[in-house]
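[1] coordinates for the following, if possible.
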Amino acid sequence: MAEPPSKRRHSSDTEEDKTAEESSELPASFTHPISPPRKRVAHERKFIPSPIQLTTIWDYADELNVDAVSLHDLLGDPLIAECWEFNYLHDVDFLMNHFDEDTRSLVKVHIVHGFWKKDDLKRLSLEQQSAQYKNVTLHAAYMPEMFGTHHSKMLILFRHDDTAQVIIHTANMISKDWTNMANGIWQTPQLPLLTEAQKPSEADMSIGGGLRFKLDLLNYLKAYNTKRGICKSMVDRLEKYDFSAVRGALIASVPGRHDIHEDDPSKSLWGFAGIKHALRSVPVQPGGSDIVVQISSIATLGQTDTWLKRTLFDSLSPPSKTNSPKPKFKVIFPTPDEIRRSLDGYASGGSIHMKTQSPIQTKQLQYMKPILYHWANDCEDGILEQGNKFEAGRKRAAPHIKTYIRYNEGKTIDWALLTSANISKQAWGEPTKVPGEIRIASWEIGVLMWPELFADKAKMMPIFKSNMPTKESLDDQEDIVGLRMPYSLPLQKYGDDEVPWVATAKYTEPDWKGGVWE
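    Down below sits the predicted model:
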């Protein structure tokens, strides 16, 4: 049994760290002699901070929470006037405690959930909690699919200074997810109101730009109004804001049956059709590549790998203009040993799901086993890949974050997706018998980003333990966009005898706290 992780309790609000400031320094500018004049001015490299941030880990020391974000960081601004909170699980008391204490009773809070059955215990608990707050309104999302969930995780904020903000993240709105589990956050800048002079042109609607993001976000929010006008007032208000500073493509799922063709530019594509369409606009480097899918849940996909490979993986790797070879796929998912050694021990495992008990699930494990990799990358039986070791500082925080990242020959990143969507047909959808139609069961939301969105000819690279890339990387002339990594590199493949964590199984070997899992 491995030793328990070292613990240090501290406030979830982290202070600025000098190492982050030092790593963000730009190279010294060149001096220009008066005579003779320089014929060529060297390009001054830009170092661009990670568009993804990690959430703070409660039991970690400050040096492992550099640039990390707490829920209070997101909601503690006394200027917040209205908050729309979209999620799967909600603790109303926990949510309300993170608003500014002087203004929390004045913030108009809207909670969007997916518990459509009126006798659902989770719905009844939500209603009981929210009844204590006069400023909280509950909204049940339109749920046309019986086996779907309202799994999206998003905050939309309106402030008294006439700015708005969209925050897409991976944590349920419960204490467990915001304390010792690894989660990720993407947020827009504070968005100003549009001026009358701003008229978008056709050229502004490219994928990855702010206007396209706004269109897709509004189309997503309008889908909640299919039966009842849940989000109508908020959509009408959000339409008046300027999204031009946003860099990223919205990748979302809306339950129901949808056309997978993108003939109408005013329509949005959902699920696997949406990511496939967006990735056609994303340049990828020539040469070999890996697409690493890191999730907290793997649903029952079928006894063959048809859906996994032909629907999901093919959508994540559309043909490239460089005629690069097909990428190799790797899936990061924790083992029982990694759950046992996590900060909360077995208690972390209740949020992490894969089943292997039925005959179909046993066959699924057989075809998934060759592509399964560790979360912590420090297990005794795992097979560590070649490469320099980089520690992300999250190996003992069990994963609830979901990332899909394409690496180019292990050095740079072609694109990255932060999303609520795990590996499941419910989340990504599946083709129906009707040609050109997709069926999706769940609500999901995420953001796709790539280096060229931030600077021409930029490179994106993995960075660890802070949000700023360092100087010791790549060509001197290239701008660098950092991507904050939730897991360490190189990856470690499952050993022959290793299996994934199964929350519905029984584990009698004690975790580091001495508990067992029944």
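[2] only C-alpha atoms from now on, for both contacts and neighbour counts.
    Will do.
[3] the top helix by length along the chain - contacts with which helices or strands?
    In the chain, taking DSSP state H as the definition, the longest helix is helix 210-222. Contacts defined by 3 or more CA pairs under 8 Å, 6 or more residues apart in numbering; DSSP states H and E place helix 210-222 against helix 232-238, strand 249-253.
[4] single out the most deeply packed of those.
    strand 249-253 (a mean of 29; mean count of other CA atoms under 10 Å).
[5] packing partners of it?
    helix 210-222, helix 271-279, strand 444-449.
[6] can I get the helices and strands packed on helix 210-222 in CSV including distance to S342?
    Listed next are the helices and strands packed on helix 210-222 as CSV, based on distance: least, CA to CA, whole Å:
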stretch, distance to S342
helix 232-238, 40
strand 249-253, 30
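[7] so which of those is nearest P49?
    Set against P49 and scored by CA to CA, the helices and strands packed on helix 210-222 come closest in strand 249-253, at 17.9 Å.
[8] quick check: angle from the closest one to helix 210-222?
    Counting by axes from the mean of the first three to the mean of the last three CA atoms, to 10 degrees, strand 249-253 lies at 20 degrees to helix 210-222.
[9] please give me the structure for this one as well, since I'd like to look at both together:
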Amino acid sequence: MTQQTPATIGFLVTIPRYESSPKIPVLKEGDTFLGRCHLSIDDKRVSRKHIKLCGSSSASSSNTGAVEIVVEGQNPVVILSLGSHERRKLCLGERSFLKFGDIIELIPGSYSYMYVKVDNECKILETEKGMGKRMCDDRIENVKRNRQIAEDEAFARCLQDEGEGNKSFRAQSKSYNVSAPRNHLQPIQHFRVSKDQSALKFRLMRVQSLPPWANTSSVSIGDVIQGNIQVAILSTYMVDLDWLLSACPALKNIPHVLLIHGESDAGVDLMKKNKPANWILHKPQLPISYGTHHSKAMILVYPKGVRIIVHTANLIHSEWNNKSQGLWMQDFPWKSRDCLHVKSPFENDLVDYISVLKCPEFSVNLPTMGSALINSSFFKKFDYSNAVVRLIASVPGYHIGPNLKRWGHMKLRAILDDCIFDKEFHRSPLAFQFSSLGSLDEKWLSELAFSMSSGFTNNKIPLGLGKPLIVWPTVEDVRCSLEGYAAGNSLASPQKNVEREFLKKYWARWKSSHTGRCRAMPHIKTYTRYDGQNLAWFLLTSANLSKAAWGSLQKNNSQFMIRSYEVYSFLSHTHILFFLPNI
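    A predicted model of the protein is given here:
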């Protein structure tokens, strides 16, 4: 007796459609699984059976071909609905229905498949070849903007030639030895103001000794500092000039570089001897003892605009190669003549912070505008209206009156007070993830949690206080890490700070299996409010968990004291789905 082949109602086909990519049949009755075995690379963020499609007799008789989808993997998936362009995120155990024309992203922004009829599958290939317009162009284009950034085709349209000056830098980047594919980095390496959301994501930094799948979409310092840069402002705490110039040769060709640092006097003397002649060194004043300049950021001025980067790594070898780190970046154009006086919240954030650093001013000659003076006012010339984050900074001093909510966690409190969140985040928990722990007390931890719990639900009810989880590696994690016990040098805290009794109920263990970074000890600092796998907001910062970094209220809450300089990029809930697919 011959065995009958199960009947098929439709197919899952990759977007864009590759002739070498097999189509996956969806059964009329029974279960169809989609997972890691269907991918071209071994990405462990995707489970072997990541989603299940459940066919039924009712589905086979329906013109829509509706089948039930169940998420069985640990990471969420996204469904882009036919016609409405609505993006729905489904987490572990959640269910929905998939109809013909809908698109699944196995990881938000990555690994896209379209669900098509049996007799319409050929139309996908025709559309990709430009032979017809039978499928919805808008839907295809939307997927291309958000699909896996490692796929070459998604970035062919992102390349922008900035002239002959770029060619030498591209040649240098080709010789830079990396273990992961490099095509996904081209939107970063080339300055480009774009609505393409793939260029605006937060990124993890590349880690040596990890398998290629773990470095998918990650970046090195040589990827970020690329192109025809006219002025570079680098902000850091520690810097190794010898390593920096060898790891990022493009820096040698930038006409003007300002390095803002927190090095000791001995370190400054060494840098003065080794720095290129066109570099300016600046260490901001620290008016309160035990403070540091700890901010980690870059500002790169191009002929066509400016690139702003907030990151978590000191400018030293180990922190750009051996540790879990992250960055956010975005490119902004020059303002048009009729918009010179139009401001945005991000512009105010940036200019305010640069002005308090009191950096030395210097003159430059730019191709697009001629002679210009580089100071805080210079950065008012760029159009930040499309910024997807707010910039928050900590500035040392005793802040009172109108400045009480200008810096640190008090500014975060003020920003959150203007945000509206889904009711699911009412009393939802907080997560504090960092590398060094300060001397804390329970009163201050409650103060910080109160700021991070600000905001309102859709019906104008305060979100309510969230319980924090404090995420930190254990001694065993450090011992088994890529660096061994040496990794503990970047996880600083006196034993008495760690063993405080009140902290015991907050501890949570560092783990990063889905990015392959469990053994890459964290120097990244992230803070968030969450419900399950849904995030209300996300903060990437240089700030560790300390009063010195975040600030503390004094004198019956009328004064706010901060010891150190820090910088934070705050991502609101409205952009979470699009800009955090890889963290």
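[10] got the buried residues for the longest helix of structure 1?
    For helix 210-222 of structure 1, the neighbour count (16 or more other CA atoms under 10 Å) marks 210-222 as buried.
[11] what residue in structure 2 is paired with L71 of structure 1?
    Structural alignment (TM-score structural alignment) places L71 of structure 1 against I221 in structure 2.
[12] repeat that for Q285 of structure 1.
    Q285 of structure 1 maps onto D422 in structure 2, with residues paired by TM-score structural alignment.
[13] leaving aside the residues adjacent along the chain, what's closest to its match?
    Excluding its sequence neighbours, the residue lying closest to D422 of structure 2 (CA to CA, 6 or more residues apart in numbering) is T457, at 5.5 Å.
[14] all strands for the stretch 201-350 of structure 2, in order.
    Ranges of strands in the stretch 201-350 of structure 2, per DSSP state E, counting those that start in this stretch, are 203-204, 231-235, 256-260, 279-282, 297-302, 305-311, 326-333.
[15] need those in CSV (columns: mean neighbour count and distance to A393 of structure 2).
    Below are those laid out as CSV (neighbours: other CA atoms under 10 Å; distance: least, CA to CA, whole Å):
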stretch, mean neighbour count, distance to A393 of structure 2
strand 203-204, 22, 20
strand 231-235, 21, 13
strand 256-260, 22, 15
strand 279-282, 17, 18
strand 297-302, 23, 11
strand 305-311, 23, 11
strand 326-333, 24, 15
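[16] for L12 of structure 2, which of those is the nearest?
    When those are compared by CA to CA, strand 203-204 sits nearest L12 of structure 2, at 28.9 Å.
[17] distance to Q554 of structure 2 added to the strands of the stretch 201-350 of structure 2, as CSV?
    Shown next, in CSV, are the strands of the stretch 201-350 of structure 2 (distance: least, CA to CA, whole Å):
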stretch, distance to Q554 of structure 2
strand 203-204, 37
strand 231-235, 29
strand 256-260, 29
strand 279-282, 30
strand 297-302, 29
strand 305-311, 29
strand 326-333, 32
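[18] do you know which of the ones you listed lies nearest S512 of structure 2?
    strand 203-204 (11.9 Å).
[19] how far does that closest one sit from the chain's center?
    Using CA atoms, centre = their mean, to the nearest Å, the distance from the centre of strand 203-204 of structure 2 to the centre of the chain it belongs to is 5 Å.
[20] what stretch of structure 1 does it fall on?
    Mapping strand 203-204 of structure 2 onto structure 1 (TM-score structural alignment) gives residues 53-54.
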